[in-house]
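Participant: Let's see this in three dimensions:
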Amino acid sequence: MMRNKFDIPEYKKRELSDLAEFIADEYFYDSFVCPYKLAQIYGITISFEDYKSAFDGLLEHCSGKFHIYLNSNQVKHKYEPRVRFTLAHELGHYIIDDHRIPLKMGLAPSHPSFTNFSSDNE
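Facilitator: The predicted structure follows:
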């Protein structure tokens, strides 16, 4: 069977699922998960600006700190489902060691994310 570059092994899916569950239980045991609050807990700053079609979200490490850029180009406000999804996606890059550590050490560049989010609730 040929795997595409986005196939995730089952053990890794379980590991990521366990990590997400731990974070939800640790910080949001009595409420819904709020990605803005999670960013604050981790000390990650956020910009919400119009970056045209450059990206939906971007996690950057600079001068010892992490920052997330969220694109306001296709949305009206930062609490729309699309933006929450994008923020959660970028937080995932931070939370997953295999993403955060190389970025922090300068071994991997920041890269734009395009989430292709769609929702019946938008």
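
Participant: CA only for contacts and neighbour counts going forward, please
Facilitator: Fine.

Participant: excluding its backbone neighbours, what's nearest residue 72?
Facilitator: Residue nearest to residue 72 in three dimensions, not counting chain neighbours: residue 50, with 4.7 Å by C-alpha to C-alpha, 6 or more residues apart in numbering.

Participant: Roughly how far does the one you found sit from residue 58?
Facilitator: 13 Å (C-alpha to C-alpha, to the nearest Å).

Participant: neighbour-wise, which of these two wins?
Facilitator: Taking neighbours as other C-alpha atoms under 10 Å, residue 50 and residue 58 compare with residue 58 leading, 24 against 16.

Participant: ok, back up a step: residue 71 is in contact with the residue nearest to residue 72, correct?
Facilitator: Yes. Under the criterion of C-alpha atoms under 8 Å, residue 50 makes contact with residue 71 at 5.3 Å.

Participant: Please generate a structure for the following sequence too, so the two can be compared:
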Amino acid sequence: MNWKLEQAKLRKAAELGEAVAKAVGFDLAPVDPFAVVHSEGRRLQALGDNFRDAFDGRLEYHGAYFLLLYNTKYDGWDHEGSHHPKVTFTVAHELGHYFLEDHRHYLMGGGGPHWSQTDFESSNLAEREADFFATGLLMPQYLLRKRVNTQPPTLSDVRRARSDFRVSLTSMMIRWVQLCDFPCAVTSVVGDKIEWGFTSPGFKRIGAYVVRRGERVSSRQACSFLAADRSAAVYREGDGWSVAERWLELERHNLEVHENYVVVPSTRQMLVFLTADEDEAAADSNWE
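Facilitator: Coordinates of the predicted model:
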């Protein structure tokens, strides 16, 4: 699919999630996806159980109603509130399959249920749309955007927002970047390769639209951090410096970026939160 069309579909999915949050009446964080389920009455039922490694979530159509299944195995991990953020994101993701028209019609037309792996672990477009719906629902811009754009971002800012919205650090990093007017980005590293990533509107303004997906990590300090423990089985943090073109497809050179590294053992990935100085990013006259 054309990249621009794909991005438009993902953006519309997030906007629909925001619209649902507003329609249900959330005017403060956190947004509770179970309240959205309940607002649908008999048309939508939810059932949680420990489905082990079978799936994170699944939506089934049973004629008179939809059944939303969610895996509670993640509730065994440390968390605040009734459920672990992975569980609430899963429910929000399955609500995406329920509210997104194409997904809903697919199930009602006899299509098999989605066996979802949530929280940006899938490259399938339908699953990514549901992930983006979930970010819009759980972190609607009308609750988050002003906070994101008050000052240049730091990882501490993202952490505080993640705690207030009761979502995973992964999903908050992604949503923060989506809404941020300052130059920042997030990438996922699996093994020694860049798996996926997103750039902010602030980075897009200077031509940095995409990350170097599929390429090996070339930042020296990031490589050193990875080499200290390649298992990704233990939570670790670190930081370093490099230049933006190590991570992003960018024609200009030598734009310095600060790298924050966070190893996420549950998904065996390293998240890299990148930030650049706004004035330095805007300094090149080629992009003014």
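
Participant: circling back: contacting residues around the residue nearest to residue 72 of structure 1?
Facilitator: 71, 72, 73 (C-alpha atoms under 8 Å, 6 or more residues apart in numbering).

Participant: Could you do residue 66 of structure 1 as well?
Facilitator: Taking C-alpha under 8 Å, 6+ apart, one finds 43, 44, 45, 59, 60 in contact with residue 66 of structure 1.

Participant: overlap between those and structure 2?
Facilitator: Contacts conserved in structure 2 for those, using both residues aligned by TM-score structural alignment, their matches' C-alpha atoms under 8 Å: 44, 45, 59, 60.

Participant: Which of these fall in helices?
Facilitator: Judged by DSSP state H, helices contain none of these.

Participant: out of these, who's nearest residue 38 of structure 1?
Facilitator: Set against residue 38 of structure 1, the nearest of those by C-alpha to C-alpha is residue 44 (8.5 Å).

Participant: Now do the same contact list for that closest one.
Facilitator: With contact taken as C-alpha under 8 Å, 6+ apart, residue 44 of structure 1 is in contact with 65, 66, 67, 68.

Participant: For the most centrally placed residue in structure 1, which non-adjacent residue is closest in space?
Facilitator: Centroid check for structure 1 by C-alpha atoms, centre = their mean gives residue 90 as the closest residue, at 1.7 Å. In space, and not counting its chain neighbours, residue 90 of structure 1 is closest to residue 59: 5.9 Å by C-alpha to C-alpha, 6+ apart.

Participant: any idea how far that neighbour lies from residue 28 of structure 1?
Facilitator: From residue 59 of structure 1 across to residue 28 of structure 1, the span is 23 Å (C-alpha to C-alpha).

Participant: Show me which of those two is the more surrounded one.
Facilitator: Using other C-alpha under 10 Å, the more surrounded residue of residue 59 of structure 1 and residue 28 is residue 59, with 26 against 15.

Participant: Please tell me I have it right and the more buried one contacts residue 95.
Facilitator: No. Judged on C-alpha under 8 Å, residue 59 of structure 1 makes no contact with residue 95 at a distance of 11.2 Å.

Participant: Give the aligned equivalent of residue 84 of structure 1 in structure 2.
Facilitator: Applying TM-score structural alignment, one finds that residue 84 of structure 1 aligns to residue 88 in structure 2.

Participant: go on, residue 110 of structure 1?
Facilitator: By TM-score structural alignment, residue 110 of structure 1 lines up with residue 113.

Participant: Pull out the buried positions in the helix ranked longest in structure 2.
Facilitator: Ranked by residue count, the top helix of structure 2 under DSSP H comes out as helix 3-24. The neighbour-count check on helix 3-24 of structure 2 (16 or more other C-alpha atoms under 10 Å) flags 9-22 as buried.

Participant: List the contacts of the residue nearest to the match of residue 84 of structure 1 when sequence neighbours are not counted.
Facilitator: Of all residues not flanking residue 88 of structure 2 in the chain, residue 33 sits nearest, at 6.6 Å (C-alpha to C-alpha, 6+ apart). Under the criterion of C-alpha under 8 Å, 6+ apart, the contact list for residue 33 of structure 2 reads 88, 91, 92, 137, 138.

Participant: residues in structure 1 aligned with the longest strand anywhere in structure 2?
Facilitator: Longest strand in structure 2 by number of residues (criterion: DSSP state E): strand 256-264. Across structure 1, nothing matches strand 256-264 of structure 2 (TM-score structural alignment).

Participant: And that strand, how far out from the chain middle?
Facilitator: Here the centre of strand 256-264 of structure 2 is set off from its chain's centre by 16 Å, with C-alpha atoms, centre = their mean, to the nearest Å.
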